[in-house]
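Participant: model this:
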Amino acid sequence: MQLTIIGASGSFPGPGSPASCYLVSANGVDDNGNPKTWRILLDLGNGALGTLQRYVALEDIDAILLSHLHPDHFMDLCGLHVVVRWNPYGWDAGRIPVYGPAGTADRTAIAYGMDPDPGMHPDFEFIDWRQRQAVEIGPLKITPYPVRHPIEESYALRVEATEPTPDGEVTSVLTYSGDTDTAPGLVEAARDAHLFLCEAAFHEGRDDAIDGVHLTGKRAGEMATAADVGRLLLTHIPVWNDPLVTSQEARTTFDGQLAVAVSGVTYTV
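Facilitator: Next up, the predicted model:
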């Protein structure tokens, strides 16, 4: 499984990165048993759609998985709707499955100024998350876990890929925190993950009075240690934060492999 960072900027696009969007690729077979690389998106925040096209044809997106419905995590669905609905040469890839919180279809329609009936239903197949109930997309199994963020539904997503090898199969695990403060569901989602893509939007000292919104680097490290993950990749860092400070905070509570997510970089899980 590979993870390509499309956007990692916290809360809004920055000068070097769109808002949250992560491309996950895994090898498997299609419905006819032929080899296929499956591609899903974890979130599609504002500014991500343009950068995404450097790495994948939009017709090759197999599904979009939304952690929650703040604009920096879903808003570019509106642009993708234009691609599907209004491309003068047609769209032959069918409706794109979109997994998300209840109300995703109405929220996207309202964001675009559309009547929710039919809204974007002709373009996307909207499927509501059910807590801790996995969905399967090709070789990928994705399970949503509830976390702690000021919105009705917010999820961490555990992504497990079972891929063929010359000796059989191998399973790798990626966990994406979405947006959250410390939460039991986050540790549950990240348990024994090979790679933990974890938000760290706050700084120790400056943001201590704010509870239930975001993690600091230190708290992200605590969650990673509690979950016994292999690697910690810090993300969702706003432009006003110093990534070095964030990583230094995380190092005080996590002693494994540690890095900061950078737009355009691909990681093997």
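Participant: make it CA atoms for all contacts and neighbour counts henceforth
Facilitator: Noted.
Participant: what are the ranges of the strands in the stretch 151-269 of the chain?
Facilitator: Listed in chain order, the strands found in the stretch 151-269 of the chain under DSSP state E, counting those that start in this stretch are 155-165, 168-176, 195-199, 231-235, 257-260, 266-268.
Participant: among those strands, which is the most enclosed?
Facilitator: Of these, the one with the most neighbours on average (mean count of other C-alpha atoms under 10 Å) is strand 195-199, at a mean of 28.
Participant: Tyr55 belongs to a strand?
Facilitator: No: judged by DSSP: H, G, I helix; E, B strand; the rest coil, Tyr55 forms no part of a strand; its state is coil.
Participant: okay, now it: neighbour count?
Facilitator: By the measure other C-alpha atoms under 10 Å, the count of residues near Tyr55 is 11.
Participant: am I right that Leu65 is in contact with Val24?
Facilitator: No: Leu65 sits out of contact with Val24 when judged by C-alpha atoms under 8 Å, with a separation of 10.6 Å.
Participant: overlap in contacts of these two?
Facilitator: In the contact map built from C-alpha atoms under 8 Å, 6 or more residues apart in numbering, the residues linked to both Leu65 and Val24 are 40-42.
Participant: compare these and tell me which is most surrounded.
Facilitator: Leu42 (25 neighbours).
Participant: now name the helix or strand holding that one.
Facilitator: If you go by DSSP states H and E, Leu42 is part of strand 35-44.
Participant: list the buried residues for that strand?
Facilitator: By 16 or more other C-alpha atoms under 10 Å, the buried positions in strand 35-44 come out as 38-44.
Participant: hang on, the earlier thing: of all the strands of the stretch 151-269 of the chain, which one is nearest Asn241?
Facilitator: For the strands of the stretch 151-269 of the chain, the distance to Asn241 is smallest for strand 231-235, at 11.4 Å, taking C-alpha to C-alpha.
Participant: please give me the structure for this one as well, since I'd like to look at both together:
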Amino acid sequence: MKLTVIGCAGSFPGPDSPASCYLVEAPFEGRTYRLLLDLGSGALGHLQRFCDLRDVDAVALSHLHADHCFDLSGLYVVSKYHPAGALDRIPVLAPAGTGDFLARAYGIVEPVGMTEQFDFRAWEDGGTVELGPFSVTSVLVDHPVPAYAIRVATEAHSLVYSGDTGPTDVLVDLAGGADLFLCEASFLESASNPPNLHLTGAEAGDYATRAGVGRLLVTHIPAWTDRSEVEADMKTTWDGPYELVTAGFTCQLG
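Facilitator: Predicted structure coming up:
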């Protein structure tokens, strides 16, 4: 399994990174299978540095905020209008209603929406689906819109992605024993933070410790937030291997 951070800026694209998008790859039937976790604002352009857009096999959207899903519209254009011909329809795992939501956002008026290009499948809280070499499990987390944390596992390795969430112990169960825990930390312990929205570095570190993960990858830090303070917060609760990820960061498992 290989993880590439395509974009990791919190809440909106920053000067050094697009918004949330993570490429997860693993061997499958003699080739490389490519799954995208989120496809937020600005990510589609940077993604092309790492793979041909025609080689994306599936997309998993944690929730329907712009910084996590809006560049699916660009992938729709590539899929429908590519000069070599329309691409094969691919699965898009996402909250219920995603197909209609993104079709309206894009301005599609015909009845089929985006369904000729994408096979939209709604998440089930606690459900697991198979995508190529991956078993993908989703759990509902704490955010103003329906949002899911996602566990991606092969026979040998596992990665857990928090998506966007306020504090919730479901992350401990989902991340239990994972090799990598890709966890958001948008807030600072020193600030007065709104509830039910995001995590601090200390909260991300606490969940990583309690879940016994192999490595913590901190992500979704907004451009206006002091990364060194996020890191200091995280170190109060986590003493294992970690990285505050940047766009282009890669990690190979196995």
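Participant: got JSON lines for the strands of the stretch 151-269 of structure 1, with distance to Gly10 of structure 1 too?
Facilitator: Written out in JSON lines, the entries for the strands of the stretch 151-269 of structure 1 read as follows (distance: least, C-alpha to C-alpha, whole Å):
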{"stretch": "strand 155-165", "distance to Gly10 of structure 1": "16"}
{"stretch": "strand 168-176", "distance to Gly10 of structure 1": "14"}
{"stretch": "strand 195-199", "distance to Gly10 of structure 1": "8"}
{"stretch": "strand 231-235", "distance to Gly10 of structure 1": "8"}
{"stretch": "strand 257-260", "distance to Gly10 of structure 1": "12"}
{"stretch": "strand 266-268", "distance to Gly10 of structure 1": "19"}
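Participant: nearest to Glu59 of structure 1, out of the ones you listed?
Facilitator: strand 266-268 (20.4 Å).
Participant: in structure 2, what range does the closest one match?
Facilitator: Equivalent residues of strand 266-268 of structure 1 are located at 250-252 in structure 2, counting by TM-score structural alignment.
Participant: how far away is the residue nearest in space to the middle of structure 1 from Arg251 of structure 1?
Facilitator: In structure 1, the centroid-proximal residue (C-alpha atoms, centre = their mean) is Leu42; its distance is 2.8 Å. Computed with C-alpha to C-alpha, to the nearest Å, the distance linking Leu42 of structure 1 and Arg251 of structure 1 is 26 Å.
Participant: mean offset of the match of strand 266-268 of structure 1 relative to structure 1 (after superposition)
Facilitator: Compared with structure 1 after fitting, stretch 250-252 of structure 2 deviates on average by 1.0 Å (mean C-alpha distance after the TM-score superposition for structure 1).
Participant: and the contacts of that stretch?
Facilitator: Outside stretch 250-252 of structure 2, the residues that touch it by C-alpha under 8 Å, 6+ apart are 1-5.
Participant: what's the answer for stretch 142-151 of structure 2, then?
Facilitator: Stretch 142-151 of structure 2 is touched from outside by 62-64, 95, 125, 135-141, 158-168, 171, 174-175, 196-198, with contacts defined as C-alpha under 8 Å, 6+ apart.
Participant: again, 6 Å this time
Facilitator: Taking C-alpha atoms under 6 Å, 6 or more residues apart in numbering as the criterion, the residues outside stretch 142-151 of structure 2 that touch it are 62-63, 136-141, 159-163, 165-166, 196-197.
Participant: same deal with stretch 185-199 of structure 2?
Facilitator: By C-alpha under 6 Å, 6+ apart, the list of residues contacting stretch 185-199 of structure 2 from outside reads 142-143, 165-166, 200-201, 220-221.
Participant: helix/strand/coil for Val139 of structure 2?
Facilitator: Criterion first, three-state DSSP; result for Val139 of structure 2: strand.
Participant: show me what it aligns to in structure 1.
Facilitator: Using TM-score structural alignment, the equivalent of Val139 of structure 2 in structure 1 is Tyr145.
Participant: returning to that earlier point: now which residue in structure 2 aligns to the residue nearest to the centre of structure 1?
Facilitator: Leu42 of structure 1 maps onto Leu37 in structure 2, with residues paired by TM-score structural alignment.
Participant: and what of Ala227 of structure 1?
Facilitator: Residue correspondence to structure 2 (TM-score structural alignment): Ala227 of structure 1 is matched to Ala211.
Participant: ok, Asp179 of structure 1 next?
Facilitator: Using TM-score structural alignment, the equivalent of Asp179 of structure 1 in structure 2 is Asp164.
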